[in-house]
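*Asks:* Got a sequence here, can you build the structure:
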Amino acid sequence: MNKNSPHDVAEFDYVIVGAGSAGCVLANRLSADGRHSVLLLEAGPKDSNVWIHIPLGYGRLFKDKRVNWMYQTEPEPGLGGRQVFQPRGKVLGGSSSINGLLYVRGQHEDYDRWRQLGNIGWGFDDVLPYFKKAENQIRGADQYHGTGGPLSVSDWRHHDPLSEAFVKAAVEAGIPYNPDFNGATQEGAGFFQTTTRRGRRASSAFCYLRPARGRGNLRIETDALAQRIKFEGQRARSIEYRQNGVTRSARARREILLSSGAYNSPQLLQLSGVGPADLLKQHGIDVVLDAAGVGRDLQDHLQVRLVMRCAQKVTLNDIVASPLRSALAGAQYAAFRKGTLTIAAGTSGAFFKTSPRLATPDIQIHFIPFSTDKMGEKLHAFSGFTASVCQLRPESRGSLKIRSADPAAPPEIRINYLATETDRAAFIDGIRILRDILARPALKPFVVSEAYPGPDKVSDEDILDFCRKTGSTVYHPTSTCRMGNDPLAVVDQRLRVRGIEGLRVVDASVMPDLMSGNTNAPTIMIAEKGSDMILEDAH
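*Replies:* Predicted coordinates:
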């Protein structure tokens, strides 16, 4: 990495804060033609940890503070006052370096809803070209998919009878088979595709940053914590960051681009004087812009996991418990990049409606051939597998606020899971439908019994109590700097911070609302589209 001396004020056309799913895309696209100088700042280290590149390695990184912000929510009222762990990537590639690798775009209707909210240019027909531009789809190009893009999208490289049985059981329960959750429709049961290339993780750092890192007009600085944005009047001019104990400054001739995610982007805005005035004054921060929407409307997907005892020793639990089988799995991966070490955070799954009155699915099921009490912790000693229920469009809204003027202090995160009757009912109905799937003939040879919550938990009250005691995040925070035209919108439809010049937010925080699926692919799409907007406005 290039270094500037502590006393330099380096100057670039664009300064990008955060080398995650979006920031790596921006760094690649904005530096591609050689006309613009670009600085990319990342608070974490290089992506050299070996577990980043092995798909199943996400279990090892879940609570590794070397590459993870390790955030926690405040006590959640809807979850019995429990705090919920919020892992976020703090490394080149950001959360795309530690996530569960699923490639899910969401429903066409999600983007059409964004457009209907007044965000012109963000309907499905508008964003599809950017999904295709990003993608290198292993199955080839078609109406919905692209090839030749940086982001490798692959099929799972392991034959698993349990995952196949789940899909068959879902079809037996009346859910249609769907070979492509990212095609004409999302609804149905099938297998997830993953952001992998030949059995290795395809993070945004691997796909976008590595091909660009040799460019003379791109500087990448790691272990560089952005502390605040400096303004001249209402124009963002420079970033102050701390690296190796030294405070440095980088000036942007054109624009500063925040790509630090749904937690760190609003945090940096608030630290810099852009946010709710009362909050900023409380912490002694001069108000540059009273923007009440910064940090509001936080949304996330909750998941509730059902654990089944398996009748056959075909689960990852069994492989990990056997030194010989573990060694064979390691050898298989080393030689062929196949096998159990390629397991993502969902192998097969389903999208379905809990009610016929709904236009589109409101529940996503993630199926995985292993089980544990908590993700990132030791697997169960018994043969077990997991199927989790995730409500796709929660009504519950939360907030993110700084706790102090210290940039290193973790923010206050409140998500308000299960705050509405709609959200609670969706989980009760979703779990009932999932139980129906798990009881179907295709899974009979594999099921001994339901370990959690257990067959005695049958009433609505029992199921909801289980949700409150065990529900956790699916790691999809969004919407804290949301795009729109209303008074609480933080950015406009070109991702420019409203009321400020020379400053954009380009990451999951700009989503007008939470989309119906996993957030990595849509965040990369946002950065692809944002890159075009930035370059258009540069002319």
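
*Asks:* use CA for all of it now, contacts and neighbours both
*Replies:* OK.

*Asks:* Next, count neighbours for residue 48.
*Replies:* Residue 48 has 10 neighbours, counted by other CA atoms under 10 Å.

*Asks:* now it: how far from residue 91?
*Replies:* 9 Å (CA to CA, to the nearest Å).

*Asks:* One more sequence to fold, the one below, so I can look at both together:
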Amino acid sequence: MTQTTFDFIIVGAGSAGCVLANRLSADKNCRVLLLEAGSDDGDPMIQTPGLFPQLQDSAYDWGDRSMPQSGMNDRRIYIPQGKALGGSSSINYMIYMRGNRGDYEHWANLGNAGWGYDEVLPYFIKAETNLAFHDAYHGQSGPLIVSSHVQLSPVTQRYLSAAQEVGIAYNPDFNGERQEGCGPLQRTIANGQRCSAAVAYLHPVMARPNLTVMRHAHATQLLFNGSRVIGVQYLQLGVTESAYAGEVLLSAGAFRSPQLLLLSGLGPAQELEKTGY
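*Replies:* This is a model prediction of the structure:
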């Protein structure tokens, strides 16, 4: 078992982890370790937009399913979760749509300072280079390339016309002033290739000497000194390793971040008691 020390350990190289790795390693005085359970993202199947259906249940997908759904004849629904650099942004359908203004305002009203829509909008703008829209809602110098369909298919055009005939207003930009309506979607595609979080944020900084990216490194447990998290234990190609840091950031997704917490003894008491904690 080897041990290494960093200033920051980031668990998960998905949409959040790639951004964290980029921003934190910009400080040359910080040593950053990024752990990714999956592999690299160079496979043409990932980078070619039209091949996204082949990514379901591939080596780049965790293969998750929901619990049986009583309202759907007990079917278990496919839940895509990326397992590669870029995480789910490396296997998704590349549709670019921001959260709704009402959701952000609700979170702010619950007491989460700084989460109002007008407060997060500058970060959306900072993140993108939008090739189609140049206004107060879009950026022109960010790492994430956002494009629009150059030409809609005849079927799509008829679909949008039908929607308008029944009173649904046309909306050319679902990331602008309003989200209601019908219209074409924006996408994270640049020069005919997927623009994932890894492409936008991680690949440009991979050569930084203070950034270490470990693939096939599956985090299995958080390490503690008393009540403080000081490191991560992970399994890499069948070998148990550990790394330590001043701060550990979990960005392993909606499922595997809480799973890692539970495996480490953090979570609802009734859940932990079932495992003997």
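
*Asks:* those helices in structure 1, which residues are they?
*Replies:* For structure 1, the helices defined by DSSP state H cover 21-31, 50-53, 58-61, 108-116, 124-134, 161-172, 204, 261-271, 277-282, 316-321, 323-336, 421-438, 460-470, 520-538.

*Asks:* post-alignment, the fifth one versus structure 2, mean distance?
*Replies:* Superposing on structure 2 and averaging over aligned pairs (mean CA distance after the TM-score superposition for structure 1), helix 124-134 of structure 1 comes out at 0.5 Å.

*Asks:* ok, residues contacting that helix?
*Replies:* Residues from elsewhere that reach helix 124-134 of structure 1 (CA atoms under 8 Å, 6 or more residues apart in numbering): 108-112, 121, 144-151, 521-522, 524-525, 528-529.

*Asks:* Which among those count as buried?
*Replies:* Burial by neighbour count, judged by 16 or more other CA atoms under 10 Å, picks out 108-112, 121, 145-147, 149-151, 521-522, 524-525, 528-529 from the contacts of helix 124-134 of structure 1.

*Asks:* hmm, back to that, could you dump the helices of structure 1 to CSV with distance to residue 197 of structure 1?
*Replies:* Listed next are the helices of structure 1 as CSV, based on distance: least, CA to CA, whole Å:
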stretch, distance to residue 197 of structure 1
helix 21-31, 16
helix 50-53, 10
helix 58-61, 16
helix 108-116, 26
helix 124-134, 14
helix 161-172, 21
helix 204, 12
helix 261-271, 25
helix 277-282, 45
helix 316-321, 22
helix 323-336, 12
helix 421-438, 31
helix 460-470, 34
helix 520-538, 15
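
*Asks:* of the ones you listed, which approaches residue 298 of structure 1 most closely?
*Replies:* helix 261-271 (7.9 Å; CA to CA).

*Asks:* Around residue 232 of structure 1, how many other residues sit close by?
*Replies:* Count around residue 232 of structure 1 with other CA under 10 Å applied: 10.

*Asks:* aligned partner of it in structure 2?
*Replies:* Correspondence of residue 232 of structure 1 to structure 2, assessed by TM-score structural alignment: residue 225.

*Asks:* can you check residue 20 of structure 1 too?
*Replies:* Using TM-score structural alignment, residue 20 of structure 1 lines up with residue 14 in structure 2.

*Asks:* got it, and residue 105 of structure 1?
*Replies:* Per TM-score structural alignment, residue 105 of structure 1 is aligned with residue 98.

*Asks:* And the match of residue 20 of structure 1, how close does it get to residue 185 of structure 2?
*Replies:* Look at residue 14 of structure 2 and residue 185 of structure 2: by CA to CA, they are 23 Å apart.

*Asks:* of the two, who's got more company?
*Replies:* For residue 14 of structure 2 and residue 185, the more surrounded residue by other CA under 10 Å is residue 14, and the numbers stand at 27 against 17.

*Asks:* Need the nearest residue in space to that one, chain neighbours excluded.
*Replies:* Of all residues not flanking residue 14 of structure 2 in the chain, residue 87 sits nearest, at 3.7 Å (CA to CA, 6 or more residues apart in numbering).

*Asks:* could you pull out the strands for structure 2?
*Replies:* In structure 2, strands defined by DSSP state E lie at 3-11, 32-35, 64-65, 78-79, 95-96, 128-130, 144-148, 186-187, 189-190, 193-194, 211-214, 217-225, 228-236, 239-250, listed in chain order.

*Asks:* Please tell me which residues of structure 1 the fourth one aligns onto.
*Replies:* Residues 85-86 of structure 1 are matched to strand 78-79 of structure 2 when aligned by TM-score structural alignment.

*Asks:* on average, how far is that stretch from the matching bit in structure 2?
*Replies:* With mean CA distance after the TM-score superposition for structure 1, stretch 85-86 of structure 1 departs from structure 2 by a mean of 1.8 Å once superposed.

*Asks:* now that stretch, how far from the centre of its chain.
*Replies:* Distance, stretch centre to chain centre, for stretch 85-86 of structure 1: 13 Å (CA atoms, centre = their mean, to the nearest Å).

*Asks:* And the contacts of that stretch?
*Replies:* By CA under 8 Å, 6+ apart, stretch 85-86 of structure 1 touches 70, 71, 72, 73, 472, 473, 475.

*Asks:* separation between the match of residue 20 of structure 1 and residue 272 of structure 2?
*Replies:* Residue 14 of structure 2 is 27 Å from residue 272 of structure 2, by CA to CA.

*Asks:* cool, residue 22 of structure 2 as well?
*Replies:* For residue 22 of structure 2 relative to residue 272 of structure 2 (CA to CA), the value is 35 Å.
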